[in-house]
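Participant: need coordinates for the below:
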Amino acid sequence: MLKVSKKEMIVGGSKTHYFISPLIMDNVSLQSCPATNPSMLNVHLVPHTHDDVGWLKTVDQYYYGDRNYIQHAGVQYILDSVIDQLQKDPARRFIYVETAFFYRWWRQQSQDTRRIVTQLVNEGRLEFINGGWCMSDEATTHYSAVIDQMTLGLRFLNDTFGECGRPLVAWHIDPFGHAREHASIFAQMGYDGFFFGRLDYQDKARRMKTKEMEMLWRASESLTPPLADLFTGVLPNGYNPPEGFCWDQSCNDAPIRDDPDLEDYNVDEIVQRFLNAAFYKTNHIIMTMGSDFQYENANLWYKNMDKLIKYVNALQAKGSKVNVLYSTPSCYLQELNLANLTWPLKTDDFFPYADDAHDFWTGYFTSRPALKLYERLSNSRLQTCNQLEVLGGPKSTSGPFGEGDSDTMSKAMGVAQHHDAVSGTEKQHVAYDYARRLATGWAHCEVLVRNSLAVLSGSESPRVFCENLNISVCPLTESSQKVLYFSMNVYNPLGRTVSWPVRLPVNGSLYNVTDSNGKAVDSQVGNYVFMSFKHICNIYDMKSSSLLPLLSVRWFYGLSPHISINSKSILVYVFKFLKVNFDDTTGLLSSLTNLETNQTIRLTQNFYWYNASAGNNKESHQTSGAYIFRPNSSDPFVINKTAEIQTVTVSSTVQEVTQWFSPWVSQVVRLYEGHRELELEWTVGPVPIADGLGKEVITRLDTDIESSDYFYTDSNGREVLERRKDYRPTWDLKQTEPIAGNYYPINSRAYIKDDKHQLTVVTDRSQGASSIYNGSLEIMLHRRLLYDDFRGVGEPLSEPGEFFDGLVARGRLLLALTPPKMAADVHRPLAQGMVLQPLSPGTGWAPLFSGLQAALPPAVHLLTLSQWDKDSVLIRLEHQYQAKESETHSQPVTVNLQKLFSTLEVLGASEMSLGANQWKEDMNRLQWNTGTKASLPLSLSAKDPSPWEVTLNPMEIRTFLLRVRQL
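Facilitator: Down below sits the predicted model:
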C-alpha cells in the first residue's frame, strides 16, 4: 500500500515535518519471497545479468549494442526483454544491479512501461541489488568516491520507486578481491548482507571443506558491533550458472528437452545435476542463473528455468528432497537468517586474490597510473564543485558564465569507480572514453565554479583555468609580462587550514607574490626541469605564511623580482622539521632526520623494474597483464645504481634536488619550509620495450627500521590493516609467487615501523605496494607489458603516449618519519590533503572568503557538502581517526550543526543512513550470531549532548539532511 512518509526535523527547538520524497512505499521485497520447504534442500535460482559499465566496449556501446564485433552486448535489449518476460508468470524473478544503465533505460520508456516496471518492483519480482551507479572496484577506489557513487544510484532508485526500490543486499560478483572498508560502508548504508564471487583459490578450497563459504564480516576495529558487521557469502559458481545450465543465446548448453517421445530427451540427466551443495551450512543454496550481458533474449532463460523447476520439484512425489524456486539474494538471505545458526567471524580482508598458483591479480593495483591519478584529481574537483554550488546558492548553476552543474561530474565519477575503469583493466579505447567523460565533467564544474565565485566576490571578472599544469603550460601566466599583474584564486575544500605549495609556469623571473593586503608572500622564482619533456620553464612556489583559510579563496599578484639560489654542491637540506642527506658518491638519498623528535634513519631510495613474465616459464604459462602481476624472478633490475644530480635549488621557501636516473626515469626531491614531510616527485616513461621485455617499474625505500616482515596498508583510504609477508590470517598459505603474492593495494598510504620509528609513504593515487625485505617498502609506479594475461581484455597493457612512444607518468610520494605513537597525527592529515587538494580555480579577482564559521576540529573531516534540493543540503561529518590510533585525536568529538557555515542558516536537521536513502532511525538490519559476545569497542561511544550538537566516535561517519536558508 502506498503511503506518505514524513520526517520530523528539528527547527529552532521545535519540530516541523519534512518530506524525504513524495511517495514512500512499504518494502515488499521480503514479503513477496516465495515459500520454501524446511525439510528439503531449497535451491534459490537467481536470474541476473552482469553488465559492466565499460570494459571491452564503452558505456554507450554496451548500452546500445554497438560494435558487437568486439563483444555481443546490448543492455537496452536486456531490460526490454526481461520486463516482457516477467509479466508472463508472477513466479518469475529478476535482479538488476547497475543503476547507470537502468537510469538511462528508464528515461527512454513510456508512461505505460514505467507503470509496469513500478508494479514489478512493488511486487518484488524485479529487485534492485547493490544499487550504486556501478559495481565499484574495491582495490583502487577511495572511500569518498565509493560513497558518492553509491549515493547517486541509491537516490535515483529511492526517488523513482520509493522504499520498494531500496536494495537490501550488496552484490560485488566480479571485483578482483574485496576490501574491508567496502564491507564497512555497505553495513553503514543499511545492507543486510553482501555476496561476491571471487576469492583466493586456496581460501575457497578451505572454506568449501569446512563449510565456511558464508560468514559474518566484522569490518571495523573501531566501530561498535554490529555497526560495521555484514553477513557475507561466497557464491558457489562465481557469478555464472552451474556447468551445463547456461541457457542464454550466447551459450552452447543443451536446452531442457522434455518430450519423452524425442530421442534426445534429457530431463532426468539435468535434474540429477542439482544435488551437489554439500559445502553450505543450511538447507538453502543460491544459484546464479546468468552472466555477462545475458538475457538479451530472456525467453530462452525463463522457458528452460520454468521446466527445470517443474521437473525437479515433480520428483518430490517420489521422495526427492530438492525444492527449486525462483528467488532473489534478499529472499535467500532471509532464509539464512531464520535458520538462526552460528556463523564464523571474518576480521581481515580478501586481498590479494589469486585464481591459481601463479595467477595473482595484483597488477591492476597500478595499471594505467595516469588514469588513476586523473580519477583522484577529479574526485577532488567534484568535492570543490559540490561545495561551491552550496555556498554560492542558486546562481552557481545558472549565472553570468552560463549553465554549470555538478551532476555531469557526479555521473562521470560514478562510472569511473567501476571495477574495469579506475582499476585499469579496460581496453585502451575505453580508457580514453572514461577520461573524456571526466574531462566533460570538469568543464561543467568550471562554469559552476566561475558562477559561484562571481556570487561570493560580487565580481563577474573573467576567470581562466590553467588546464595543462601537468606539462607546465598556462598561457595566461606565461604571457603575464604583457600586463602589470595577474591574480590567482586558491580554494581549499578541507574543513581545516592547510599550507599548500602552489606552482605556476611563468615567463621570466621578474615576479614577486603578495597577498590581498599587499603583504609579500615568501615565494621562489627559478628554473625547473621537467626531465621527461626536456622542457625548461620558470615557476614560482607559493604558500600563505598564515595558512590558507578553510573553504576559502585567496589571490596573489606578480610584480617584481625574487632571486633563488642554484647549486649542485649542497647535498644536505635542513628546514625547521626535517633534515635530508644525499650520498656524495651515488647521488641517492642516504638518511632522513626528524628534527622535532631527534630521530634519524638510514634511507636509500632507488628505481627498479621487474621483468614481466612472457608466459614461457616452465611452471606456468601465465603472463603479466592488465590484471596479473607475475615477474620472471624475485630480483628486480636496478635502473641505475647512481643518480646524476642535475640541479640543486635552495631558497627560504623550498629546497630541491633534481635527480636523473636514466632517459626515462627522473625525480625531484623537495623539502618545503614549515612542512613535516619530504616530497618525491617522480617521472617514469616512456618505459622502453625495444629489448622485447615488459617492465613493472617500482621505487624502493630501504631503511634500517626493524619491520620484521610486517607492513601496513590502508583500506580504501580509511582504516589501516596489518600485512605480513607470506602470511594470511585465515588459512595456511602455500606461497607460490614470492613477489606478486605479497603485493597489496594502497589508496593513500602505507608504512613500516619498529618500536621507535615509523616511515609512512602517502601516495597521490592508488598503487600496489609490498615489503619484501626487512626495513623495505616498495611501490609500483608504472607498468608496460607486451602480452595479454588471458582474463578477457584481449590486448597487452602498453599505453601510447601523446608526445612519445609510450605513456609518461608523473606522481608524488610524501614521506614522513615519526615515532609510531605520533604517526597518525601526521599521515592522516597528509592523506586527506593529498585527496582533497586545494583548487586553483583560475585567475581573476576574488575576496578572502571562508564558507565555515570556524575550522573543524582536527579529528573531523567534512566528507560531503552537496546540494540535495532547493532548500536542503546533504552533509557528512567523519571522524578520521581509528580508536587508540592517536593519543590526542582518537577521542569522541562534538560539532554543532548550526554553527558550521558562514553563508547558510541551518533551520532543520535529520540524520540519514550513510547512503542517504533511509532515515537513520528507520534502519533495521538483520542480526547474526557468531557464537561469541560482541567485543567491546576500543573507544567509548559518546552520545549527542543536544539536538543540534552531534558527537562523532572514532571512524564514525554521520550523514545529515539539513534544511537551510542562504544568508
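Participant: rest of the way, CA atoms for contacts and neighbours
Facilitator: OK.
Participant: and Thr477, how far from Val464?
Facilitator: 10 Å (Cα to Cα, to the nearest Å).
Participant: who's more crowded, these two?
Facilitator: More crowded of Thr477 and Val464, by other Cα atoms under 10 Å: Thr477, with 22 against 18.
Participant: I figured the more buried one hits Tyr485, correct?
Facilitator: No: the criterion here is Cα atoms under 8 Å, and Thr477 misses it with Tyr485 at 9.4 Å.
Participant: the structure of the following sequence is requested for comparison with the preceding one:
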Amino acid sequence: MRLILISLLAGLLGAGHAFDKTCPNPYESCNLGDPTKLNVHLVPHTHDDVGWLKTVDQYFYGAYSNIQQAGVQYILDTVIPHLDEDPAKRFIYVEIAFFERWWQEQSENIKEKVRNLINQRRLEFILGGWCMNDEAATHYNAIIDQMTLGLRFINETFGPCARPLVAWQIDPFGHSREQASLFAQMGFDGLFFGRLDFADKELREKEKRMEEIWRGSESLSPPHADLFTGVNQNGYGPPKGFCFDAYCTDEPIMDDPNLEDYNVDEKVKYFQDAAREQSRHFKTNHIMMTMGSDFQYSNAHMWYKNLDKIIKYVNAAKDSNMSLFYSTPSCYLYALNKAGKNWTVKTDDFFPYADSPHQYWTGYFTSRPTLKGYVRESNRLLQVCKQTEALTANDAVLKRLESSGTSSYPLLEAMGVAQHHDAVSGTSKQHVANDYAKRLYKGRESCKAVISTAVKGSSDYLKFCDYLNITVCNYTQHRSKFTVFVYNPLGRKVNTYVRVPVSDAGGEYTVTDSHGAVVKSQIVPVSMSTILVRRNKGNADSEIVFAAENVPALGYTEFFVTKTNRGFASKVNALQKRSHLKRVEGGDVSIGNEYFKVTFNGKTGQISSILNVESDVAMPMVNQQLLWYNASMGNKESAQQSGAYIFRPNTSTPFTCTQNGIVTLTVLEGNTPLVQEVHQKFSDWAWQIVRLYKGMRYVEVEWTIGPIPFKDGFGKEVITRYDTNLFTNGEFYTDSNGREILKRVIDYRPTWKLNQSEPVAGNYYPVNSRMFLNNSKSQFTILTDRSQGGASLINGSLEVMLHRRLFGEDSKGVGECLNETGQWDDGLITRGKHYLLVDKIEDASKYHRELAEEIFMDPLIAFHDNDAPSEKSGLSADLPKNVHLLTVFKIEDGYWLVRLEHQFQKDDDPELSDPVTVNVKNLFAGYEVVDIEELSLAANSLKTDITRLRWSSADNSVADDDRKLHFSDPYDVTLQPMEIKTYRIKMIKS
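Facilitator: Prediction:
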C-alpha cells in the first residue's frame, strides 16, 4: 500500500471547501463556432485503461514496453506545458486512479498551473470516476462507490468548479440502462460512448439518431433518470488518416511547399470529406471528432502541432464552409443543447454488443467467474468495513485506528480499480487479473483489521476464514471451543445459516447464543466435491450447521461453540443432529421444507420438479442439466474464435456434462432438522448440491465446475439449464446492474430489426443478480451470487453460463486464450451458488427483491476465542422492508455520508412499491443527527447546486428537474420507488 494513501484519506473524503455556489456557468468558456458553418469540435483526449495488457503500476510508469507502449505519467507531463503555452488548446482527462497518483508527484508550480487550467476548463475532467467502469458485470453499489471516490477527489482537490459535466464511457462493451440512470442522478448533463451493435449503428446513422435522450428508469419520473446520450462516430479514435501520436503510422501534415512530400491539399480534402460524411448522420451543424486513443499524447507535441495545422488549413480553405476548433465533450454537448432540437427517447439498453455478425461480446459476462465472485464478496466486506469504521463510538478505538494508519481506503481503492471494464469483466491478461486479485486481497486484510479493531478493540481479535466456501478453516477445526461472530450489514434483522468446518471425530458440539440459550445444530459431512476442490488445503471432515436468527440490523450477534466427549448425556445432545451421505440406487428422491419440495428423477438423477407448498404453485421441470458448448475455433462462415470477450459456440446444441447420461445422486440422511441436501455428480468435473434449509424460502443450488477437460481439443463454455413447462412466448427478464428489470425477447431488439447470425451468443444478456421467466400465473426465478451471462433460447427455458475454458483467442486485443489454471495447473475450479424461487406472479417481485438483497449483503462470519458472546445493533430500529441503507461512511470528524434507497420498482408490489418515509434523526444507535444536507448521488455536490441542462424530447416528457418537497420535520427522508438519496449528516453522541 502506498504510504500516501493514508495521509490523503482525510483530504479525499472530507468536506473541505466542497460545496458552494461561487462557480460561474461552466459552459461560458465554450466556443460554439459559426452558426453558418459546419462546426467541428476537435477533442484531444487519451483513453487510459486502469489495467488491461499491463497492470495499473506498469501502465503508469510505462514499464514492459515489449507488451505495450504506454506510460500514463508522460501523457500528463507533456500535455500540461502545451495547454499552459496556448490558450486555444484543450484536453480532457478521465481516469482518476491515474491522475491522483500523478498529482501527488508534482511540484507546487505544476500544481498551480493545473489548477489554473482546470478553472479555465481547458484541462477538463470528463466522467471523473476512479475508472471507466464496465456496465455488464458491475453492481450498482460498486459503481456508485468508485464514481464517488473519483469525483470527491476532484471536488476536494480543485473545488466545485471542476465538477465533470459529461459522462464518458467510450470503451465498455455494451451499455446498461441503470448506468444511465445513475449518471443522471449524479448530475451529469450527458453521456457519450463509442461501442454499440453494428446494425444498430447503421440504422442510427441512416435515421440521424446518433444522439437522443436515454430514459434510465421506468420508475423515476422524467427527467430525473433521463440522460442525453450520444454515439461517437469513430468509437473514440480520430478519423482515418489523422492519428498523429508517436504510436501511429499516419503521415503528419507536411506544409512546406518546397518539399517533395508536401501534402496539405490532400490532407485538407481528406479531412473535409471525413467531416462531411460524419455530419450526414447527425442532426445539427455540430460534430465531435475524438482526436486521440489508447494511451496517446505521451508526446503531446506531435498531436498538437499537427492539429494546429489542420485547424489552420481547413479553416482557411475557400470551399470548406467549416469551422474547426479545440473543444471538449461538454462544450459539444452545450452546442447541441443550444440548437433547440427535439430528440428521440430510448427506453431499453445497448446489450448485447456485436461489432460484426459473428462477433457478439457476450462471453465476458461470465469470463473469470472466480474473479467476479471475489469482487462481489469483497464489496460486501467493504460495506461492513465502512459501517464499523463509521459507527465506532469509542474514542480510544478511533485513536488506535488513526495511529495504525488502518482504514477502509485500500479496499475502497482496490474495488474502484476492480470495476474497470477490463477488470471485473475478465478481459485482461492473466498477470493483470492476478494483480487485481492481489490488490483486493491487500485491501481486504486492511478492512479485516478495521472491523476487528472497531468492533472488538484489537486488529487481530477477530479471525477470518476466507475459504469457508470449501470448508477450510484451521481456526475452528482445531479448537474445542470458539465463538462465531455474525455481522449483518443490512438495515433490518435477517435470519441466516452458518456452516463452520470442524473435525467431528470423537466429540459432540454444543452451540449457545448470546443469551446463553442452546441453539439447534446439525453435523453434516463434507461433500466429495469439496474434497476434490480443496485437495490439500484442508482436511475438516464435517461442518456444524446452525441457524443465526434475528441477526441485528447493521450489527452482530455471536454464538459459542464447544466440543464435548461423545456420549455426554444432556438435553444438549437431543438438539445435536448428525447426518450421513447415502448413495441413491433407484427411485425418485424428494426433499422439502415449509416452502418448497424438490423432486429428483430416480433414473436420470436430475431435478424433475419444484413445488411451492406454501402457495401450491408447481413448476414441473422437463429437465435441469449441466451442459457445455464447444467453443468455436473458426469455421467457413467466419474465422472468429471464442475468447475472453467473444462467445461463439461451434454449434447451437450443447453437450451434456453427465457420464452416460446419468447423474449420480447422494442424499444427506439421518435426523435432519435444519438442512436437507442432495449431492449430484454429473461428471468428475461437474457437481451440484441442492439444499433446503428449515425456514428459508428458497432452493439453494451450489455448483462446482472444473477442471474443465480439454483432451478433445475444444474449449468449453459450461452452462446450467432449466427447462420448465411455462409458456413464455420467447420472453424472459434480467436485472440491470442489480436494480431495475428489463424484458428480453429471443431474436429481437426493440429499436431495430435483428438479423440473427449467432442464435446462442446473440441472445445472451448480462445477469448481475437475477433472471426470471413467467406466464400469467407463475414465475420461475434464478438469483446469482456474482455476475454471469444468461439466456432463454427455448420457450420456458433459462440457462446461465457458469465457467469458460478456451484455447482460441478472439483477436480483440488481449492476446491470450482464456485458460485459467488453479494452484495445481490443471484448469481452474470455480464454485458458486444459485437460489431458485417458484412463486405466484403477484408475489414474485416481493420475494426475489428481498432475497437478492440478502444474497448481495449476506452476513459476514468471523471467529474469536472469547467465551462470552455478545450482541449489538448499529440502528435504533429496523428500516422498512422496502428501504435499503446503501452507504454509511465517515467522511470526517462528526460527518457521515449516508445513502438510503427504495428497493422496489413502481409496479412490483401493491404495498412495498409505495413511497416510504424514514426519519433519520435518531436512526443510528448511540447517535443523534443534528444537521443534514442532501447531495448528488456521487456526493460531490449539494443537490441544490446542480442544475442540469434541459432537453426537448419527441414525446414531450419535460418536467421540473428539482422536486420541491417540504416536510415539517427536516429529518424525514421520503423515497419514491427506485429512488436513491444521498446525505451528508452531522451526528453527535446521544
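Participant: any idea what the TM-score comes out to?
Facilitator: Overlay of the two chains. TM-score (TM-score structural alignment, normalised by the length of the first structure): 0.95; 939 aligned residues with a Cα RMSD of 1.8 Å.
Participant: before we move on, back to that, which residues do Thr477 and Tyr485 of the first structure both contact?
Facilitator: The contact sets of Thr477 of the first structure and Tyr485 do not overlap (Cα atoms under 8 Å, 6 or more residues apart in numbering).
Participant: centre-most residue in the second structure?
Facilitator: For the second structure, Thr138 is the residue whose C-alpha lies nearest the centre (Cα atoms, centre = their mean; 1.3 Å).
Participant: chain neighbours aside, what residue packs nearest to that residue?
Facilitator: Spatially, and ignoring its direct neighbours in sequence, Thr138 of the second structure is nearest to Asn737 (6.0 Å; Cα to Cα, 6 or more residues apart in numbering).
Participant: tell me the secondary structure of the one you found, please.
Facilitator: coil (DSSP: H, G, I helix; E, B strand; the rest coil).
Participant: can you find the partner of it in the first structure?
Facilitator: Applying TM-score structural alignment, one finds that Asn737 of the second structure aligns to Asn716 in the first structure.
Participant: what sits against its match?
Facilitator: Counting by Cα under 8 Å, 6+ apart, Asn716 of the first structure has contacts 138-143, 179, 181-182, 746-748.
Participant: swap in 10 Å and give it another go.
Facilitator: 138-146, 179-182, 745-749, 766 (Cα atoms under 10 Å, 6 or more residues apart in numbering).
Participant: likewise Asn25 of the second structure?
Facilitator: Here Asn25 of the second structure is in contact with Cys161 (criterion: Cα under 10 Å, 6+ apart).
Participant: would you mind finding the match for Pro34 of the first structure in the second structure?
Facilitator: So, by TM-score structural alignment, Pro34 of the first structure is matched to Asn31.
Participant: what's the neighbour count on the aligned partner of Leu975 of the second structure in the first structure?
Facilitator: Matched to the first structure by TM-score structural alignment, Leu975 of the second structure sits across from Leu952. Neighbours of Leu952 of the first structure under the rule other Cα under 10 Å: 23.
Participant: and Leu952 of the first structure, how far from Trp106 of the first structure?
Facilitator: Taking Cα to Cα, one finds Leu952 of the first structure at 39 Å from Trp106 of the first structure.
Participant: if we can go back for a sec, where's the residue nearest to the centre of the second structure, which helix or strand?
Facilitator: Per DSSP states H and E: Thr138 of the second structure is located in neither a helix nor a strand.
Participant: can you tell me how far the alignment partner in the first structure of it is from Val835 of the first structure?
Facilitator: Here Thr138 of the second structure is matched to Thr141 in the first structure, going by TM-score structural alignment. Per Cα to Cα, Thr141 of the first structure is found 12 Å from Val835 of the first structure.
Participant: give the residues shared as contacts by those two.
Facilitator: Common contacts of Thr141 of the first structure and Val835 (Cα under 10 Å, 6+ apart): 376, 717, 747, 765.
Participant: quick one: contacts for the third one?
Facilitator: Listed by Cα under 10 Å, 6+ apart, the contact set of Asn747 of the first structure reads 139-143, 365, 376, 713-718, 762-768, 831, 835.
Participant: hey, where'd the helices end up in the stretch 601-750 of the first structure?
Facilitator: Counting by DSSP state H, counting those that start in this stretch, the stretch 601-750 of the first structure has no helices to list.
Participant: what are the boundaries of the strands in it?
Facilitator: Along the stretch 601-750 of the first structure, the segments classed as strands by DSSP state E, counting those that start in this stretch run 637-638, 644-650, 654-662, 665-672, 678-684, 695-703, 710-714, 720-724, 744-746, 749-753.
Participant: can I get those strands in TSV with distance to Asp258 of the first structure and mean neighbour count?
Facilitator: Below are the strands of the stretch 601-750 of the first structure laid out as TSV (distance: least, Cα to Cα, whole Å; neighbours: other Cα atoms under 10 Å):
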stretch	distance to Asp258 of the first structure	mean neighbour count
strand 637-638	63	16
strand 644-650	77	18
strand 654-662	70	22
strand 665-672	67	23
strand 678-684	63	21
strand 695-703	55	22
strand 710-714	55	23
strand 720-724	54	18
strand 744-746	51	28
strand 749-753	59	27
